[in-house]
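Engineer: got a sequence here, can you model it:
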Amino acid sequence: MASSDDILGLVRTALDEFEERSLEVSVRRAVRIANLMGDTKYAIRLSLEIRPTGGDRERNGEMSRMLMTDPSTWGSGTGPSEEAINQYMNGRKFTREDTGEEVVEAHTLSEIEFWDQELHELKKAGDRFGYATDLASRERTGKIVARTRHLTFALLCWVRILWSDRRERLSVAGAKISAWELSTVISLLLTIRTRSGPWCARTTSRPRRVMTGYDGFDVNGMDPTVDLLPAEVILSGRSAETVQADPRHGHLLATAEEGQLLCLSLTDALRDALATADRGLLHDVAQAWAASDVFPTPPDPDGLAGFLDQAADLASRAVGRGHRLYSWICV
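Structural biologist: Down below sits the predicted model:
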């Protein structure tokens, strides 16, 4: 698994050599970096600029799924891959002057470069071309290249500045933090701090960056280490002492803004118990949980049952993907 230092090293190389290398090389590097970061949207978005047209449709889809953090969202219609494809299509649409038909410029960056050079050589040889058609084509492809260059450079700069700055400001457990764990913390900083209310938490499986979306749900007014403890005891059958001794119980992954932003881990035992729980019994668990002494005033068991149902769905998906559960908190 790539560390944050590995990612930043790749970013520095890509930026230092940005003007020296071809745009296609820089785009490939950006796709690799986005993929290592778990940023499905931009990994897919930039890969479309260099993926040749044609070929087997099923195989093309398979290659795109290789770049996704969560391939199960492919074809959902609302996932990060669809968002990337829509942005690509919208950025390359144009209207044919001869037919008025709206079409998409599907040439890759290397193909655009080839045809531009080919046109230059043909002109040198004395071949005649329609000036208006030639100008419109060159203007269209020139904009595609310019927009792709800008997007690639901006993404690389954003990653370098944000990750470098956040690494210096974060208090992280351990000498190194993996790339996806650092993405978790960055997502926390970008997302949770903008939420309303005096207290908020977000429960999620293996986190992805804010630009890709999350598999998780929001919870207001619940402490994952205190309020959730009775529920974990009931669901897992472990004693409170055993749960509290679990290294992942409320383990602080990172803090920021003088402790106002937190990222905590939840136990694998809780994840597994939720994933295998009998849904018909979750309301009974909620009633027993509501009767515990962790809440200042007894909450509505129906509300807790709804939380457990969502958590069970999330845990099932996490188990299926080999992911763990985390909670992002702002105070």
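Engineer: okay, CA-based contacts and neighbour counts for the rest of this
Structural biologist: Noted.
Engineer: which SS class is the residue nearest to Val31 when sequence neighbours are not counted?
Structural biologist: Nearest non-adjacent residue to Val31, counting by CA to CA, 6 or more residues apart in numbering: Ala43, 4.6 Å away. Judged by DSSP: H, G, I helix; E, B strand; the rest coil, the three-state class of Ala43 is helix.
Engineer: how many neighbours does Ala43 have?
Structural biologist: By the criterion of other CA atoms under 10 Å, Ala43 has 29 neighbours.
Engineer: that one contacts Ala34, doesn't it?
Structural biologist: Yes. Using CA atoms under 8 Å, Ala43 is in contact with Ala34, at 5.1 Å.
Engineer: only the buried residues of the helix or strand hosting Ala30, if you could.
Structural biologist: Secondary structure from DSSP states H and E places Ala30 in helix 23-37. Under the neighbour-count criterion of 16 or more other CA atoms under 10 Å, helix 23-37 has 23-24, 26-37 buried.
Engineer: the structure of the following sequence is requested for comparison with the preceding one:
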Amino acid sequence: MDASGTAPATAPKTVFKQKVFSGVQPTGNLHLGNYLGAVTKFVDLQDRYDCIYCVVDLHAITVWQDPPELTRAIREVTAAFLAAGIDPKKHIVFNQSQVAEHAELAWVFNCVARLGWMNRMTQFKEKTGKDRENASLGLYAYPSLMAADILVYRATHVPVGEDQKQHVELARDIAQKFNNDFGPQIASHGFGDAFFPLPEPLIQGPATRVMSLRDGSKKMSKSDPSDQSRIALTDDADAIAMKIRRAKTDPDPLPHEEKGLETRPEADNLVGIYAALSGKTRADVLKEFGGAQFSVFKPALADLLVAKLSPITAEMRRLKDDVSYIDSVLADGSARAQVIAAETMKSVKDIVGFVRR
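Structural biologist: Next up is the predicted model:
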């Protein structure tokens, strides 16, 4: 009840404009897993959403990075975005560290998120193992910064791989708690019943998680000591063919149905890669190659990889050499991103109760 004895009106339901945010870490050479799990999805989403794509360099330094290599990697990821077909004029492409509001909102979220939530994050446990005491505080708080990355633009959808889905769920929890904690202030500032949306993960396609070519139980990774475990986007045709030829498999022919892949992780991985590159389902691939030996399937997969990746590799190399152009794209994208982020932070400060200029 208010002072007059009447119940206050229920705040109107907030309607959020659909918007996509996602990012890629600039840590070493990009590989096929980055391309199929993220970059191709980014390109596909351009026609349906307003998109904001970020090189998340603040996340990269949660573990030590050689500074000159980090600079090179930021530009390489940007070149990959552009080479794959992301339009930096219609959408926003930038690097995270140029927009200070990411870190600013992350601190507010550090004060909203609960330790119990952070302790459930499996990636921190996987990355640190038994050496947890020597991990950086940044690595532990990484999911809170990821939530800020998404919500500083009030994004509604996040294309991610399966391994990042838990972090998007945490972003939803943080957004919900912020909305609940500050509900009256949110309504009084004219934002309806919620200030932040609850972002939805977008997990698309048959190869959202590409596995190592040497071990089908492990994710394809830039940190794997074996270069044979991954297809780098900078690999030439000969390197791709050699890595696929050497990829670990088993002695049996490919099955005719997907059920036959359930206990064969390496076979499942290669079929999934073929499916994703060709735009087919695993079932379609097995209709074509079921019963075939890997001596038949591997050359077909290598040819498909070369056909799909070679144009992107060539364009990446051209763009990487044009440093001034890459930096201009990042500067333009950062300026446009900051306009949105600054407006969000202005409202967050009002809602929380900070005094601002």
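Engineer: can you give me the TM-score here?
Structural biologist: Laid over one another, the chains give 0.26 as their TM-score (TM-score structural alignment, normalised by the length of the first structure), with 154 aligned residues with a CA RMSD of 6.7 Å.
Engineer: so what does the helix holding Ala30 of the first structure touch, helix or strand wise?
Structural biologist: Helix 23-37 of the first structure sits against helix 4-16, helix 40-47, helix 109-124, helix 131-169, helix 179-191, with contacts defined as 3 or more CA pairs under 8 Å, 6 or more residues apart in numbering; DSSP states H and E.
Engineer: could you dump the ones you listed to a markdown table with distance to Ala288 of the first structure?
Structural biologist: Listed next are those as a markdown table, based on distance: least, CA to CA, whole Å:
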| stretch | distance to Ala288 of the first structure |
| --- | --- |
| helix 4-16 | 43 |
| helix 40-47 | 41 |
| helix 109-124 | 61 |
| helix 131-169 | 41 |
| helix 179-191 | 32 |
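Engineer: from these, which stretch is densest packed?
Structural biologist: Of all these, helix 40-47 has the most neighbours on average by mean count of other CA atoms under 10 Å, namely a mean of 26.
Engineer: what's downstream of that helix, the next helix or strand?
Structural biologist: On the C-terminal side of helix 40-47 of the first structure, the closest following helix or strand by DSSP H and E is helix 57-65.
Engineer: so what does the helix or strand immediately after that following helix in the chain touch, helix or strand wise?
Structural biologist: Per DSSP H and E, the first helix or strand lying C-terminal to helix 57-65 of the first structure is helix 80-92. Helix 80-92 of the first structure is packed against helix 40-47, with contacts defined by 3+ CA pairs under 8 Å, 6+ apart.
Engineer: at 10 Å instead, please
Structural biologist: Packing partners of helix 80-92 of the first structure (3 or more CA pairs under 10 Å, 6 or more residues apart in numbering; DSSP states H and E): helix 40-47, strand 102-104, helix 131-169.
Engineer: select, out of those, the one closest to Ile112 of the first structure.
Structural biologist: Checking these against Ile112 of the first structure by CA to CA gives helix 131-169 as the closest, at 6.8 Å.
Engineer: quick revisit: pretty sure the residue nearest to Val31 of the first structure sits against Leu36.
Structural biologist: Yes. Applying CA atoms under 10 Å as the test, Ala43 of the first structure and Leu36 come out as touching, 9.1 Å apart.
Engineer: turn the helices and strands packed on helix 80-92 of the first structure into TSV, including distance to Ala201 of the first structure.
Structural biologist: Shown next, in TSV, are these (distance: least, CA to CA, whole Å):
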stretch	distance to Ala201 of the first structure
helix 40-47	24
strand 102-104	43
helix 131-169	20
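Engineer: compare the helices and strands packed on helix 23-37 of the first structure and give me the one nearest Leu270 of the first structure.
Structural biologist: Counting by CA to CA, Leu270 of the first structure lies closest to helix 179-191 out of these; the figure is 19.9 Å.
Engineer: helices of the stretch 251-357 of the second structure, start to end?
Structural biologist: Counting by DSSP state H, counting those that start in this stretch, the stretch 251-357 of the second structure has helices at residues 265-278, 282-289, 294-320, 323-352.
Engineer: compute the inter-axis angle for the second one and helix 294-320.
Structural biologist: Relative orientation of helix 282-289 of the second structure with respect to helix 294-320: 120 degrees, computed using axes from the mean of the first three to the mean of the last three CA atoms, to 10 degrees.
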